[in-house]
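# Pasting the sequence and the predicted model now:
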Amino acid sequence: MAVRAVRGATQLEEDTREHMLDRVAELVTDVMEANGLEVDDFISIIFTATSDLTSEFPAYAARQLGFSDVPLVCARELEIEGSMPRVVRLMAHVETDLPRSDVTHVYLHGAANLRRDLTRTTSHD
C-alpha cells in the first residue's frame, strides 16, 4: 500500500454556508468515487479557500461525511491578482494501491479550468 496525494478543486457560485457545504461534499465524494477510496483510506486533507469565501470552514463538509478521525485543516489560498474567485481546493493524502499515474484528480464546475492537464474533469452544472 502506498501513500498518494490527490488534488481537487471546486468553484462556488455564491458564498453561502449551504452552498459551501454542498460543493465541498460533492468534491470529496467525487475524489473518493474516482479513486475507489473509503474514509479509512484518508490520512489527512488540507483545504484552502479563496479570501472571498467566509461562510463556513470547508472541512466541516468532510466532517459531515464521516471524516471524524481524519486530520483536516483549512487555510487561506494565496491572493494572486486575476486568480479565479470563490474556489475551494483540497489536497488529500491517502493510502491506496493505485500507481501514481492512475490517481484521478477532480476539478469541478468553474475550477475545471484550473488544471485540465492534470485531471479528468467532471461537471455537475
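Thanks, I have it. Please read these numbers as outputs of a predicted model, since none were measured by experiment. Numbers count the residues shown, from 1 in each chain.

# hey, let's count contacts and neighbours off CA atoms from now on
Noted.

# Looks like residue 39 contacts residue 69 (just checking).
No: under the contact definition of Cα atoms under 8 Å, residue 39 does not touch residue 69, with a separation of 9.0 Å.

# Presented hereafter is structure B, for comparison with structure A:
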Amino acid sequence: MIRGVRGAITVSHNEENEIVDATEQLVKSMITENQIEAEDVSSVLISVTEELDAAFPAKALRRIKGWTYVPVMCMREIPVTGSLEKCIRIMMHVNTPQSQKEIQHIYLNEAICLRPDLREKKIEE
C-alpha cells in the first residue's frame, strides 16, 4: 500500500546551507521513524514558504546514500496570510505495510505547531 508520510521543519535564515541541512535532518528523521528504504519511495514532494528561495531543498536527498534515483520535486507553498514562515514541508509517498495510524509524521522546530494533534497522540501512547 502506498502511504503518505508528512514532515515539516523551520529554519531561521534564508541561507542555502541552513535550508539543505534542515531538509536533510527532517528526511533522515522521517526515514528512521518509519523504517523507510529508498526503493520503497515512489516520490517526494517538498514545498517551501515564499521567503525561502536560496536553495532547492531537494539537494538534501542527494546527500543520502541510496537516494540518488528517488524522484523529488520542489514547489512553493501557498502564501496564506498569518501562516508559519520559513517552513519546509515534505510529503513522501512510500510503499509500506504500515497502517495510516502507524505512520510517524515528523514536525521539527517551530513546525510542531502545524499538527499538535499528532504530537499529543504520541504523548498519550
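It's in. Not measured: the values here are computed from a predicted model.

# counterpart of residue 79 of structure 2 in structure 1?
For residue 79 of structure 2, the equivalent position in structure 1 is taken to be residue 79, counting by TM-score structural alignment.

# That match should be in a helix, yeah?
No: read with DSSP: H, G, I helix; E, B strand; the rest coil, residue 79 of structure 1 is coil and lies in no helix.

# That one and residue 86 of structure 1, how far apart?
With distances defined as Cα to Cα, to the nearest Å, the gap from residue 79 of structure 1 to residue 86 of structure 1 amounts to 12 Å.

# Which one of these two is surrounded by more residues?
residue 86 (20 against 12; other Cα atoms under 10 Å).

# List the residues that contact the more buried one.
The contact partners of residue 86 of structure 1, by Cα atoms under 8 Å, 6 or more residues apart in numbering, come to 11, 12, 13, 14, 15, 49, 50, 51, 52, 53.

# how about the residues you listed in JSON lines, adding neighbour count, distance to residue 26 of structure 1 and secondary structure?
Below are the contacts of residue 86 of structure 1 laid out as JSON lines (neighbours: other Cα atoms under 10 Å; distance: Cα to Cα, whole Å; DSSP: H, G, I helix; E, B strand; the rest coil):
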{"residue": "11", "neighbour count": "23", "distance to residue 26 of structure 1": "11", "secondary structure": "strand"}
{"residue": "12", "neighbour count": "20", "distance to residue 26 of structure 1": "11", "secondary structure": "coil"}
{"residue": "13", "neighbour count": "14", "distance to residue 26 of structure 1": "14", "secondary structure": "coil"}
{"residue": "14", "neighbour count": "14", "distance to residue 26 of structure 1": "16", "secondary structure": "coil"}
{"residue": "15", "neighbour count": "14", "distance to residue 26 of structure 1": "16", "secondary structure": "coil"}
{"residue": "49", "neighbour count": "23", "distance to residue 26 of structure 1": "15", "secondary structure": "strand"}
{"residue": "50", "neighbour count": "20", "distance to residue 26 of structure 1": "18", "secondary structure": "coil"}
{"residue": "51", "neighbour count": "14", "distance to residue 26 of structure 1": "21", "secondary structure": "coil"}
{"residue": "52", "neighbour count": "13", "distance to residue 26 of structure 1": "20", "secondary structure": "coil"}
{"residue": "53", "neighbour count": "21", "distance to residue 26 of structure 1": "17", "secondary structure": "coil"}
